[in-house]
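>>> Pasting the sequence and the predicted coordinates here, then a few questions.
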Amino acid sequence: MKFSITKSLVAALFAIPFMCSMAMASDIGKVTKRPLPRFVSMKAVEGNVRRGPSLSHRIDWVFKRRDMPLRVTAEHGHWRRVEDRDGMGGWVHYSLLSGARTVLVEKDMLQLRSRANPAAPVTVALEFGVVARVGACETEWCLLRSGGFKGWAPKARLWGVAPAEVFN
């Protein structure tokens, strides 16, 4: 009995690095070699959302909002499985997507500030559902541009950036 338990324990210890590398590999897209999930935006004014990754699959619905942020969750050839803020999605051809970063405002009358500081002067307030372009993100704040205005907003009030994401 001791021998089989020891064998099982040794086998499990050797399997852990392999399982960890498999888990890490699943976080990288096989086509683009970019992280999954990741955020992109709609380049087109409208885009067909299909049940599967090809033109032969049925169109389930149509995204009709240019610059809408989407989360890419899978890749297959020229197709990306995406989802919106509500978790609705499907397969979209990559040519309809852009790497330009945008966010949806998740709080009504979200105040943009001149600096990434809650005490900084307010530059403008954005309504719930507004799509804004992202210039940069720090640990807790993102620099947004919308309607000719720009300012910093708390990251927790936005959909389209990951909580730990930092970029210029």
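Great, that's in hand.
>>> From here on, just use CA atoms for contacts and neighbour counts.
Noted.
>>> Whichever strand or helix holds residue 15: what's the following helix or strand?
If you go by DSSP states H and E, residue 15 is part of helix 2-25. Under the assignment DSSP H and E, the closest C-terminal helix or strand after helix 2-25 is strand 38-42.
>>> which helices and strands does the helix holding residue 15 pack with?
Under the contact criterion of 3 or more CA pairs under 8 Å, 6 or more residues apart in numbering; DSSP states H and E, helix 2-25 touches no helix or strand at all.
>>> So for that helix, what gets flagged as buried?
Residues of helix 2-25 include none that count as buried (16 or more other CA atoms under 10 Å).
>>> So which residues make contact with that helix?
Residues external to helix 2-25 that are found in contact with it (CA atoms under 8 Å, 6 or more residues apart in numbering): none.
>>> Take this one as well and set it beside the first:
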Amino acid sequence: MAAVISTALWADVGSETNLPIPRFVSMKASEGNVRRGPSLTHKIDWIFKHRDMPLQITAEHGHWRRVEDRDGVGGWVHYSLLSGTRTVIIEQDELTLLAKPEPNAPAKAKLEIGVVARLGKCSKTWCRLNASGYRGWARKEALWGVKPDEIRD
């Protein structure tokens, strides 16, 4: 019976890192091979070519992480290509960054769909972003790379 309880407790953490699965990370490298399996002998299906791109880790095996991008496209990458630095992709065209996490706050900048921004604090509905030197707040629902219920201090 203890083995069953133990299995249930570990179902949501990575077998290698004990960190939550799934979880968001970003590309550390400006280029990274995405393979069909967790080793150098597996075929390269494509290459990620965007430093800081947010990815979601869905599995772990040794030094390899199975990742997915915002389109659900995935594969295995070596952990050395990934960073714990959190970034998001803007999913709303002309998203307005606001000075405060309030709907009527002054605008600081507008971001195009697909822009990658560094993720800061997040409340229940707002996140602080930094994109190309512009800092401000955006509604969480307009971002990919942060969980809907995630709070960050």
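The structure has been received and is ready for your questions. Keep in mind that what you see is a predicted model, and the values were worked out from it rather than measured.
>>> TM-score for these two?
Remark: TM-score between the superposed chains equals 0.95 [TM-score structural alignment, normalised by the length of structure 2]; 153 aligned residues with a CA RMSD of 1.4 Å.
>>> circling back to that earlier point, roughly how far out does the helix holding residue 15 of structure 1 sit from the chain middle?
The chain centre lies 33 Å from the centre of helix 2-25 of structure 1; the measure is CA atoms, centre = their mean, to the nearest Å.
>>> ditto for stretch 118-133 of structure 1
The answer for stretch 118-133 of structure 1 is 20 Å, by CA atoms, centre = their mean.
>>> Where in structure 2 does that stretch fall?
With TM-score structural alignment applied, stretch 118-133 of structure 1 matches the range 103-118 in structure 2.
>>> neighbouring contacts of that stretch?
In this structure, residues lying in contact with stretch 103-118 of structure 2 by CA under 8 Å, 6+ apart are 52-54, 85-100, 129-132, 134-136.
>>> Can you say which of the residues you listed are buried?
Burial by neighbour count, 16+ other CA under 10 Å: within the contacts of stretch 103-118 of structure 2 this picks out 52-54, 86-92, 95-100, 129-131, 135-136.
>>> Please identify the residue in structure 2 that aligns with residue 92 of structure 1.
Per TM-score structural alignment, residue 92 of structure 1 is aligned with residue 77.
>>> Could you measure from the residue nearest to the spatial centre of structure 1 over to residue 111 of structure 1?
Of all residues in structure 1, the one closest to the mean position by CA atoms, centre = their mean is residue 39, 2.6 Å from it. Distance from residue 39 of structure 1 to residue 111 of structure 1, counting by CA to CA, to the nearest Å: 23 Å.
>>> Stretch 55-64 of structure 1 corresponds to what range in structure 2?
Aligned by TM-score structural alignment, stretch 55-64 of structure 1 falls on residues 40-49 of structure 2.
>>> Okay, now the matching stretch: how far is its last residue from its first?
Taking CA to CA, the first and last residues of stretch 40-49 of structure 2 lie 19 Å apart.
>>> can you confirm residue 87 of structure 1 is in a strand?
No. Going by DSSP: H, G, I helix; E, B strand; the rest coil, the assignment for residue 87 of structure 1 is coil, not a strand.
>>> How much space separates it from residue 81 of structure 1?
Relative to residue 81 of structure 1, residue 87 of structure 1 is positioned 11 Å away (CA to CA).
>>> Could you check which of the two has the larger neighbour count?
The neighbour comparison of residue 87 of structure 1 against residue 81 (other CA atoms under 10 Å) goes to residue 81, with 23 against 10.
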